[in-house]
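> mind looking at a prediction? Sequence and model below.
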Amino acid sequence: MKILVTGSTGQLGKTITNHLKDSEYEVKLTSRRKPEDMSYEWVYSDLLTGDGLEEAVRDVDVIIHAATSPVKNSELIEVSGLERLLSRAQNIQHFIYPSIVGIDQIPYKYYKLKYKAEALLENSSVPHTIVRATQFHGFVEKLFLSKPLFKRYVIPGSIKFQSVDVKEFAKHLLELSKEEPQGRTDDFGGPDIVTLSEMAEMKIKINNEKNKVMNVSLPGKLYKSFLEGENTNSSQKTGKTTFEEYLRNN
């Protein structure tokens, strides 16, 4: 069986590729940039233009669509690009779409586009599985806890996260690839729901930092949605690696 990983040079794509080294799959990768590890067949493709997509999906049984663009050309990549890919993937057996917990509740443009992409896939004839994950440990740390200001983490500390290890989610996607298409399946959440302030205190303690935590409140619906935990799912604590364990191992 042959599997295609799109976005093979991104964080999730590279992590999936690493897990494929010991799998029974024949592996094919596609992206705009060449991967550093050229152990597998690689095909150039561009979701913006459609260039290379036909060659990328040729003779493929399963696709894990890890390609994403939260900042630049988001609508063209997330929605139009997915539509281009699906139009060329009518004969595959299983299309796996990694998504994000809370995209139907959180008023953020990128999330709205991911939700629109989910609907596009659900209305297509392509056999598929959609699985939402909570934010990755590394994403939360990089976005909020990477650059203290005057020895302080200035953060909206009361907002909640249920962050998850990207390696565990990548492994979960590969396990789903061996099963029948499920449509929308259970979310994949981290083991703990904690506030950003608690996460900052963990980092300070583990690294013996002299930094302090300064909590700030923000206006608007976006802040409120995170404050209310719309980006979490307490009934799906599937991941095993906690944020504290991630910090100790990185």
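Okay, I see it. The structure displayed is predicted, hence computed values, not measured ones. Residues are numbered from 1 along each chain as shown.

> contacts, neighbours, all on C-alpha from now
Fine.

> please enumerate the helices of this structure.
For the chain, the helices defined by DSSP state H occupy 11-19, 53-57, 74-75, 82-87, 109-122, 137-144, 166-177, 196-206, 221-227, 243-249.

> hey, which of those helices is tucked in deepest?
Comparing these by mean neighbour count (mean count of other CA atoms under 10 Å), helix 53-57 ranks first with a mean of 21.

> tell me which strands and helices that one is in contact with?
Using 3 or more CA pairs under 8 Å, 6 or more residues apart in numbering; DSSP states H and E as the contact test, the elements touching helix 53-57 are strand 26-31, strand 41-44.

> JSON lines for the ones you listed, including distance to Glu245 and mean neighbour count?
Formatted as JSON lines, the helices and strands packed on helix 53-57 follow (distance: least, CA to CA, whole Å; neighbours: other CA atoms under 10 Å):
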{"stretch": "strand 26-31", "distance to Glu245": "31", "mean neighbour count": "22"}
{"stretch": "strand 41-44", "distance to Glu245": "34", "mean neighbour count": "16"}
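
> how about these in JSON lines, adding distance to Gly138?
JSON lines is the format used below for the helices and strands packed on helix 53-57 (distance: least, CA to CA, whole Å):
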{"stretch": "strand 26-31", "distance to Gly138": "22"}
{"stretch": "strand 41-44", "distance to Gly138": "27"}
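
> closest to Ser235 out of these?
With CA to CA, the closest approach to Ser235 among the helices and strands packed on helix 53-57 belongs to strand 26-31: 33.7 Å.

> contact partners of the closest one?
1-9, 20, 40-46, 56, 67 (CA atoms under 8 Å, 6 or more residues apart in numbering).

> quick revisit: Asn215: which of the helices of the chain is closest?
Once these are compared by CA to CA, helix 196-206 is nearest, at 7.3 Å.

> centre of the chain versus that closest one, how much separation?
23 Å (CA atoms, centre = their mean, to the nearest Å).

> so what does it touch, helix or strand wise?
Contacts defined by 3+ CA pairs under 8 Å, 6+ apart place helix 196-206 against strand 152-155, strand 212-215, helix 243-249.

> if you count contacts, what does the second one end up packed against?
Using 3+ CA pairs under 8 Å, 6+ apart as the contact criterion, the neighbours of strand 212-215 among helices and strands are strand 152-155, helix 196-206.

> okay, these in JSON lines with distance to Met214 next?
Formatted as JSON lines, the helices and strands packed on strand 212-215 follow (distance: least, CA to CA, whole Å):
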{"stretch": "strand 152-155", "distance to Met214": "5"}
{"stretch": "helix 196-206", "distance to Met214": "8"}
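
> and here is the other one:
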Amino acid sequence: MSTVLVTGGTGTLGTAVVTRLRAAGHDVRVLSRHSPDFPVDLRDGSGLDAATAGAQVVVHCASSPRGGDDAAVRHLIAAARRAGTVTNLVYISIVGVDVVPLGYYRTKFEVERLLEASGLGVTILRTTQFHDLVARLVDTAAKLPVVLLPSGVRVQPVSVGDVADRLAELAVPTPAGRVPDMGGPEIRTLQEWARIQLDATGRRRRRVVGLRLAGRAYAGFRRGGNLTPSHGTGRGTFARFLAERGR
């Protein structure tokens, strides 16, 4: 078994990854700013040298839509080089980061390029949006009398648990490079997902309306840049997610 670091190990995805790695017998170090054992601030790199010492694998789940992912991975790469023992840095990215010109996506794509140019062994997995992201979007839109959502945008939500399973499989000392993308088992428009969620939560009478937006990022989503129809390997459905969330 390996010593594995998980950045963002207290987040939704990171927690699930840590659980699976420990169940498989790995020595897991959970990295976050408030970790009692390995407090690390990726914004300035503090604590990284102690955390990476002797580790073979890093699973990089930490990310922020508010920015700073590129700076964080630079600190992580530098620490992994200094450690001299890291043979595989596993990164979770997003389907479409290279074709949908959204600011957050551009940063994720830059992180991919920094990793590939680092000289370290890397594994990159792109996935579609998580179920909880779609649910939060619908919940936010449903606060208004009419549920307004971008029209013509299809989404292929994937289960966090399925992604965690895949990352745990990839968290081995041998890097795999860019692996096949991973998406959920169903593709529907945002309006269709909203109707499913509203019906499941007893709000079926709410009116759902598509809103046409402007901009290149929106056009990228309408073209399906965020989808991976041929790699719908996730098993968990949105209906199952809603049922579990309801419980």
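Right, received. Where do you want to start? All figures in this text were calculated on a predicted structure; none of them were measured in a lab.

> returning to what we had before: for Ile96 of the first structure, find the nearest of the helices of the first structure.
Nearest to Ile96 of the first structure, of all these, is helix 166-177, at 7.2 Å by CA to CA.

> the closest one vs helix 137-144, what angle?
Put simply, helix 166-177 of the first structure runs at 140 degrees to helix 137-144, going by axes from the mean of the first three to the mean of the last three CA atoms, to 10 degrees.

> mean per-residue distance, helix 166-177 of the first structure versus the second structure.
For helix 166-177 of the first structure, the mean deviation from the second structure after alignment is 0.7 Å (mean CA distance after the TM-score superposition for the first structure).

> between the helices of the first structure, which one is nearest to Arg152 of the first structure?
Closest among those, once you apply CA to CA, is helix 196-206, at 9.9 Å.

> pull the residues that contact the closest one.
With CA under 8 Å, 6+ apart, helix 196-206 of the first structure has contacts from 145, 153, 155-161, 209-213, 215, 243-244, 247-248.

> how about a cut-off of 6 Å?
157, 159 (CA atoms under 6 Å, 6 or more residues apart in numbering).

> once aligned to the second structure, how far is that helix on average?
When the second structure is superposed, helix 196-206 of the first structure averages 1.0 Å from its matched positions, counting by mean CA distance after the TM-score superposition for the first structure.

> tell me, that helix lands on which residues of the second structure?
Following TM-score structural alignment, the aligned partner range for helix 196-206 of the first structure in the second structure is 190-200.

> over in the first structure, tell me which residue corresponds to Leu148 of the second structure.
Mapped onto the first structure by TM-score structural alignment, Leu148 of the second structure lines up with Val154.

> wait, what's in contact with its match?
For Val154 of the first structure, the contacting residues are Met214, by CA under 6 Å, 6+ apart.

> where's it relative to Glu228 of the first structure, distance?
20 Å (CA to CA, to the nearest Å).

> just give me the neighbour total for the equivalent of Val59 of the second structure over in the first structure.
Using TM-score structural alignment, the partner of Val59 of the second structure in the first structure is Ile64. Neighbour count of Ile64 of the first structure, defined by other CA atoms under 10 Å: 26.

> what sits against Ile64 of the first structure?
Counted by CA under 6 Å, 6+ apart, Ile64 of the first structure has contacts 5, 96.

> can you rerun that using 7 Å?
4-6, 95-97 (CA atoms under 7 Å, 6 or more residues apart in numbering).

> which of those residues sit farthest apart?
Leu4 and Tyr97 (12.3 Å).

> returning to what we had before: ok, which of the helices and strands packed on strand 212-215 of the first structure comes nearest Asp165 of the first structure?
Taking those one by one with CA to CA, helix 196-206 is closest: 14.6 Å.

> got the angle between that closest one and helix 137-144?
100 degrees.

> ok, Leu4 and Tyr97 of the first structure, which is more surrounded?
Leu4 (28 against 21).

> quick one on the thing from earlier: closest one to Ala170 of the first structure among the helices and strands packed on helix 196-206 of the first structure?
Going by CA to CA, the one of those nearest Ala170 of the first structure is helix 243-249, 15.6 Å.

> residues making contact with the closest one?
137, 163, 202-203, 206.

> for Ala135 of the second structure, see how far away the residue sitting furthest away from the middle of the second structure is.
Distance to the chain centre peaks in the second structure at Arg205, reaching 32.6 Å (criterion: CA atoms, centre = their mean). Look at Arg205 of the second structure and Ala135 of the second structure: by CA to CA, they are 18 Å apart.

> and if you look at Thr3 of the second structure?
35 Å.

> rewinding a little: Serialize the contacts of Ile64 of the first structure to CSV and add fields for distance to Leu86 of the first structure.
Listed next are the contacts of Ile64 of the first structure as CSV, based on distance: CA to CA, whole Å:
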residue, distance to Leu86 of the first structure
Leu4, 13
Val5, 14
Thr6, 12
Phe95, 9
Ile96, 12
Tyr97, 11
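
> figure out how far stretch 83-97 of the second structure is from the centre of its chain.
Relative to the centre of its chain, stretch 83-97 of the second structure is centred 12 Å away, using CA atoms, centre = their mean.

> and it, how far apart are its ends?
End-to-end distance (CA to CA), stretch 83-97 of the second structure: 30 Å.

> what sits closest to Met182 of the second structure if chain neighbours are left out?
Distances taken as CA to CA, 6 or more residues apart in numbering put Thr127 closest to Met182 of the second structure, at 4.7 Å, once the chain neighbours are dropped.

> list the contacts of the counterpart of that neighbour in the first structure.
For Thr127 of the second structure, the aligned position in the first structure is Ala133, judged by TM-score structural alignment. By CA under 7 Å, 6+ apart, the contact list for Ala133 of the first structure reads 99-101, 187-189.

> in the contacts of helix 243-249 of the first structure, find the pair that's most separated.
Those two in the contacts of helix 243-249 of the first structure that are separated most widely, counting by CA to CA, are Ser163 and Ile206, at 17.6 Å.

> you'd agree His231 of the second structure is up against Pro185?
No. Contact criterion CA atoms under 7 Å: His231 of the second structure and Pro185 do not qualify, at 8.7 Å.

> kind regards, and thank you for your time.
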